[in-house]
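S.K.: quick one, fold the following:
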Amino acid sequence: MKKIAVLTSGGDAPGMNAAIRAVVRRGIFKQLEVVGIKHGYQGLMEGDYIPLSLGSVGDIIHRGGTILQTARCEAFKTEDGQKQGLSRLKENGIDGLVVIGGDGSFNGALKLAKMGFPTVGIPGTIDNDIACTDYTIGFDTAVNTVIEAIDKIRDTATSHERTYVIEVMGRQAGNIALWSGLAGGAESILIPETEADMDDIISRLLQGQKRGKKHSIIIVAEGVATGNKIGEIIRERTGFETRVTVLGHIQRGGTPSAFDRVLGSRMGATAVDFLVEGKTGVMVAVQNNQMVAVPLEEAVSRPHSLPLSLYELAHSLSI
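M.R.: Next up is the predicted model:
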């Protein structure tokens, strides 16, 4: 192992730059040459490679997004695309690859590993929806972004005595909604993992009004319904003045939290260690605060499980 490459693929997540920095500096520390691949698998296929040095990753640990840019690439899902990518890697003398991204990115990494190319994945997605790891890069920052918005919206909700519905990201996973809802003291949380009980939500709102409650916050993951739809139902069934806020892509950007900077640094360095040790077709996972190797095949085939105990806790505390 003399020369390795790193790429980011899929949706960006705060902390990816910390991981890139760690891959580069750990690689150089271990006497490796490190190359960055721009624009994900598209760049891998097209040969969009750039050398990375100690200086090139200076002052990036605090920046959101990814300095390598990212993209989704349909062509790489084909056998021809994968062969083209593998050929490009070999043409550039690359001996190992680190892929930072989510499950779609890991499927591509797994294909390369099965073709015999040393590949290690790093879970980077704000949804925290990758199996076999306690946390993914970007999740903590995204939750804190939502919490900041909830706190500000609550000030207005209190002042105007309104009900606010806040729509957050999460098409198939409700982690952002659940964690931010619990931390933000939301009255109700709607997530894809449980069936939305509008009767219960309406009942809680009406009970709150009877005991003198002047405002409420409802968090809904986009995979359940649009915030506007939930707001419309609440208005129709309660008559309450209801406002809707859709946070959208503001949840993806921003300065990464200290947790995500440390997580990205640990995962990036560990990925290099795994390649040097000869491990391939694995993902760097954090389990019980320890960095472990999990087969990529297991990570992409097993469904992500959300801790429903947190949902039950939030439900019991929001009475």
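
S.K.: from now on I want contacts and neighbour counts done on CA atoms only, so please keep to that.
M.R.: OK.

S.K.: which residue packs closest to Ile137, ignoring adjacent ones?
M.R.: Gly124 (4.4 Å; CA to CA, 6 or more residues apart in numbering).

S.K.: now Arg154
M.R.: Of all residues not flanking Arg154 in the chain, Ile217 sits nearest, at 7.3 Å (CA to CA, 6+ apart).

S.K.: another sequence for comparison is provided below:
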Amino acid sequence: MGKKIKKIGVMTSGGDAPGMNAAIRAVVRACSYYNVECVGIYRGFQGLIEGDFVALTARNVNNTINRGGTILKTARSEEFRTKEGREKAFKQLQNAKVDAMVLIGGDGTFTGGMIFYEEYKFPSIGIPGTIDNDIFGTTSTIGFDTALNTVVEAIDKIRDTASSHNRLFFVEVMGRDAGFIALNSGVGSGAEEILIPEEDLGLDRLLESLKRSKRSGKSSSIVVVAEGDKIGKNVFELANYVEENLPEYEVRVSVLGHMQRGGSPSCFDRVLASRLGVKSVELLLDGKSNLMVGLVNNKIQTTDLDKAVKGQHQINKELLRVSDIMSI
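M.R.: Modelled structure (predicted):
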């Protein structure tokens, strides 16, 4: 039986995602509900090393559920990758009498928590917060749904101008290693082609698909490209290749970039963050640690942190099949 948890720290680390504030709010209010102190850790693991802590109460997180970004800020920490840096972090937690942590972030965040647990047996629970949705052990990460809505709204507007000028638009979305945003937003926005890292479409097949669209009477097309797609070195090189080989198309490129990370979180992300935040606190109070909370079949389930980091969240093959049918 571990020692009783009296104070829990909460941090956000890695890339920001809409809904992180909702998760922070849930952790803080769950702590208040169970009469446990809560401290916010600014700037992720770097703030942990520097002891950049602030006491948080239920009233401190008023009006945060609707805010994008993270009120606790986020940063990457090279120092935490060193044994010396982690030793400093542990001493800061001891000095502040923090007994456990909730880590909101992605695989890098969870890896840090895992190593910290191995070295110091310090209890922590991970909450998956990333727009990429590339974490094993959950069907949806916090921020993914909001990012999808942002992308679809942007593509809808791009389609208006594509149709008006008979243009072919390549729209690059985030997803360096995973195509979840591209695939889902592509289907949702009616894209003619979707290029993702998991499926190598190939230049010849892309050209044939665009020719087929032209023959079928389409005067404009949208191609959604995940930034990690392997066909070309980058989306601009890909667009140039298509323009050279299909001169009948007037080609344009739109890179959506960091706008996908911002904005007020969707209702789905707010509810998901609230559920995961409450469960993370309850797990720590029950003596559980080194786990990630996630959503599977609309139920909150736990996954070992090492499995969450090493496991692979598979792309939806059925959705790929649907996208092929819809592009006819």
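
S.K.: can you calculate the TM-score here?
M.R.: TM-score of the superposed chains, computed with TM-score structural alignment, normalised by the length of structure 1, equals 0.98; 319 aligned residues with a CA RMSD of 0.9 Å.

S.K.: need the counterpart of the residue nearest to Ile137 of structure 1 in structure 2.
M.R.: When structure 2 is aligned by TM-score structural alignment, Gly124 of structure 1 is paired with Gly129.

S.K.: let me see the contact set for its match.
M.R.: Contact partners of Gly129 of structure 2, counting by CA atoms under 8 Å, 6 or more residues apart in numbering, are 16-17, 19-20, 104-106, 141-143.

S.K.: how much space between Leu272 of structure 2 and Lys97 of structure 2?
M.R.: 29 Å (CA to CA, to the nearest Å).

S.K.: comparing the two, which residue is more hemmed in?
M.R.: Higher neighbour count among Leu272 of structure 2 and Lys97: Leu272, with 22 against 13, using other CA atoms under 10 Å.

S.K.: quick one: that one is in a helix?
M.R.: Yes - counting by DSSP: H, G, I helix; E, B strand; the rest coil, Leu272 of structure 2 is located in a helix.

S.K.: ok, it touching Ile142?
M.R.: Yes - here Leu272 of structure 2 reaches Ile142: they are 6.8 Å apart, a contact under CA atoms under 8 Å.

S.K.: assign the equivalent of Gly108 of structure 1 over in structure 2 to helix, strand or coil.
M.R.: Correspondence of Gly108 of structure 1 to structure 2, assessed by TM-score structural alignment: Gly112. Following three-state DSSP, we place Gly112 of structure 2 in the helix state.

S.K.: and for Gly112 of structure 2, the neighbour number?
M.R.: Using other CA under 10 Å, Gly112 of structure 2 has 17 neighbouring residues.

S.K.: what does Gly81 of structure 1 give?
M.R.: For Gly81 of structure 1, using other CA under 10 Å, the count is 18.

S.K.: what are the contacting residues of the strand or helix carrying it?
M.R.: Element membership of Gly81 of structure 1 [criterion: DSSP states H and E] is helix 79-91. Outside helix 79-91 of structure 1, the residues within contact range by CA under 8 Å, 6+ apart are 41, 44-47, 75-76, 95, 111-112, 117.

S.K.: check which residues of it are buried.
M.R.: For helix 79-91 of structure 1, the neighbour count (16 or more other CA atoms under 10 Å) marks 81-86, 88-89 as buried.

S.K.: stretch 177-189 of structure 2 too?
M.R.: By 16+ other CA under 10 Å, the buried positions in stretch 177-189 of structure 2 come out as 178-189.

S.K.: from those residues, pick the one nearest Asp156 of structure 2.
M.R.: Within the buried residues of stretch 177-189 of structure 2, proximity to Asp156 of structure 2 (CA to CA) peaks at Ser189, which comes in at 6.5 Å.

S.K.: so which bits of stretch 118-127 of structure 1 are buried?
M.R.: Burial within stretch 118-127 of structure 1, assessed by neighbour count using 16+ other CA under 10 Å, is assigned to 118-127.

S.K.: my bad, stretch 308-324 of structure 2
M.R.: By 16+ other CA under 10 Å, the buried positions in stretch 308-324 of structure 2 come out as 308-309, 313, 315, 320, 323.

S.K.: residues in structure 1 matched by it, start to end?
M.R.: Under the criterion TM-score structural alignment, stretch 308-324 of structure 2 matches residues 299-315.

S.K.: circling back to that earlier point, for the contacts of Gly129 of structure 2, give me TSV that also has secondary structure and distance to Val251 of structure 2.
M.R.: Conversion of the contacts of Gly129 of structure 2 to TSV gives the following (DSSP: H, G, I helix; E, B strand; the rest coil; distance: CA to CA, whole Å):
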residue	secondary structure	distance to Val251 of structure 2
Asp16	coil	32
Ala17	coil	31
Gly19	coil	35
Met20	helix	37
Ile104	strand	40
Gly105	strand	37
Gly106	coil	35
Thr141	coil	34
Ile142	strand	34
Gly143	coil	31
